[in-house]
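Novice: A structural model of the following input is requested.
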Amino acid sequence: MKYLDKAGISKIFIIIFHVVGFIGFSIPDYHDFFLSFVPYHLLLMAAILMANQKEYNRNFWVAFIFVYLSGYLIEVVGVATGAIFGVYHYGETLGIKFLDVPLLIGINWVIIIFSVGAILKKHFKHQRTVKSLVGAAILVGLDFLIEPVAVRFDYWAWENSEIPLQNFTAWFFIVFVLLRTYYELDFRKSNPVAFTMVVCQFLFFLGLNLTIA
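Specialist: Next up is the predicted model:
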């Protein structure tokens, strides 16, 4: 039997951790236990994704830092003003906060931008704007699934418990800008685990939506 390479092992880890997380989130008696591991899960997924990048040149790190800081600072402004996504605040699930925003939220932006960016790399050749628009639409769809789960498990909470349309509109434009910048920076964007990462996230949040409905 042919041995598994790094990408193959990484895909297995991604699938296992999402399946285990889904089971844990689905059983009320284990909610608190599994919620305490959410920050570590995000860090692990980011580490796996980055470990499978094909290149780590200067532009890669510029993209990484740009996406992290942009995502984090947009959230800081969003929480402080309510002017970007709507009025919301973060709970305790995502871990340590600075300026009322979890430091890990920037890592989440890195995971979704680098994953979808890598998937769409081979499509719409030389049409960076089209790639970015398609990627933004995909991630708004993911956010649509994330929101009810996030509210249920204290990731964040919305004013009057209503998720505003403004949130999804803002997500679309922010993701578009982040992806457009990602594609402008010249580094090898291939990542063999990106598709597995995105599919697992979609299935994880879709499954939880059906479970907690």
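
Novice: from here on, just use CA atoms for contacts and neighbour counts.
Specialist: Noted.

Novice: wait, residue 48 sits on residue 9?
Specialist: No. The criterion here is Cα atoms under 8 Å, and residue 48 misses it with residue 9 at 9.9 Å.

Novice: so which of the two has more stuff around it?
Specialist: residue 48 (22 against 13; other Cα atoms under 10 Å).

Novice: mutual contacts of residue 48 and residue 9, please.
Specialist: Counting by Cα atoms under 8 Å, 6 or more residues apart in numbering, residue 48 and residue 9 have no common neighbour.

Novice: can you show me the strands along the protein?
Specialist: Applying DSSP state E to the chain gives strands spanning 88-90, 97-98, 101-102, 156-158.

Novice: any residues touching the third one, and which ones?
Specialist: The set of residues external to strand 101-102 that reach it, using Cα under 8 Å, 6+ apart, is 72, 75, 76, 79, 90, 94, 95, 96.

Novice: one more to line up against the first:
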Amino acid sequence: MALGAMVVAQVASGLQARPITLTSVVVLLLALTAVAFAAAAHSPGRALGAFAGAVLLGYAAEWVGIRTGFPFGEYRYTDVLWPQLGGVPVIVALAWGGMGLAAHAVARAIAPGRPVATAALGALALTAWDLFLDPQMLRLGLWVWAHPGPYREVPLSNFAGWLAVSFLMMLLVGRLLPDARRDGRGLVVLYTVMAVMETIGFAAVFDPPDPLVAISGGISMGLFAALAWRRRWPR
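Specialist: As a prediction, the model looks like this:
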């Protein structure tokens, strides 16, 4: 139910010129859906613990990042997203948590029983999402880079930082959700839905469309989703 509501909110946000409120709604529904699917595969306590751990790690990385420029590069959040804690919008930390759980499930489906490989693949899968996220949020004026880079003004240091933080996040989630035999297909569905929605949004819904982001993000996220679905799920 939350997944369906997230899709509706995502579509509605793509049709508006300044969908700030709906953007926050999408992230809240993303987080709720991720926790619900993780709880179904593991337990409510473990799901909430893993989500909280990912949220806190993501928040810590952002808090350090806006003060030091490490590990993403020099940037700052504008006053558009509220509430903020220490200059970091709360909704940003929730997004780290929701997609962190989804990316980990995708990686675990591809490389079950191999924690380091899962962490590496999960880091790549989560960073693939940022190929969509950063260009979209820059369009909305939610944050500003001190030194714009080559990918829709996003510096390459950002993606290096995402890989590093995401790798740590995947290791953490793997420790908090240790049973690799659990069926995480719900979270893989969530990751797949996000890939499809973002690709359609940049290809045909957003004004103006952005084929470069649609192709690069769609191929990157789509590859991990396809690899996850090719695996035989445990019974």
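
Novice: any idea what the TM-score is?
Specialist: Overlay of the two chains. TM-score (TM-score structural alignment, normalised by the length of the first structure): 0.81; 198 aligned residues with a Cα RMSD of 2.3 Å.

Novice: picking that back up, deepest of the strands of the first structure, which one?
Specialist: Comparing the strands of the first structure by mean neighbour count (mean count of other Cα atoms under 10 Å), strand 101-102 comes out on top with a mean of 24.

Novice: residues in the second structure aligned with it?
Specialist: The alignment of strand 101-102 of the first structure onto the second structure (TM-score structural alignment) spans residues 88-89.

Novice: how many other residues sit next to residue 62 of the second structure?
Specialist: 26.

Novice: again, but for residue 58 of the first structure
Specialist: Residue 58 of the first structure, neighbours per other Cα under 10 Å, totals 12.

Novice: now the aligned partner of residue 57 of the second structure in the first structure: how far from residue 43 of the first structure?
Specialist: The equivalent of residue 57 of the second structure in the first structure is residue 70 (alignment by TM-score structural alignment). To residue 43 of the first structure, residue 70 of the first structure is 18 Å away according to Cα to Cα, to the nearest Å.

Novice: same question for residue 147 of the first structure.
Specialist: Distance from residue 147 of the first structure to residue 43 of the first structure, by Cα to Cα: 20 Å.

Novice: with residue 160 of the first structure instead?
Specialist: Taking Cα to Cα, one finds residue 160 of the first structure at 31 Å from residue 43 of the first structure.

Novice: for the two, indicate the residue with more neighbours.
Specialist: With neighbours defined as other Cα under 10 Å, residue 160 of the first structure and residue 43 compare such that residue 43 has more, 15 against 8.

Novice: circling back to that earlier point, show me how to select, in PyMOL, the buried members of the contacts of strand 101-102 of the first structure.
Specialist: Per 16 or more other Cα atoms under 10 Å, the buried members of the contacts of strand 101-102 of the first structure correspond to this PyMOL selection:
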select buried, resi 72+75+76+79+90+94+95
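
Novice: next up, the contacts around the counterpart of residue 136 of the second structure in the first structure.
Specialist: Aligning on TM-score structural alignment places residue 136 of the second structure opposite residue 149 in the first structure. Residues in contact with residue 149 of the first structure (Cα under 8 Å, 6+ apart) are 205, 208, 209.
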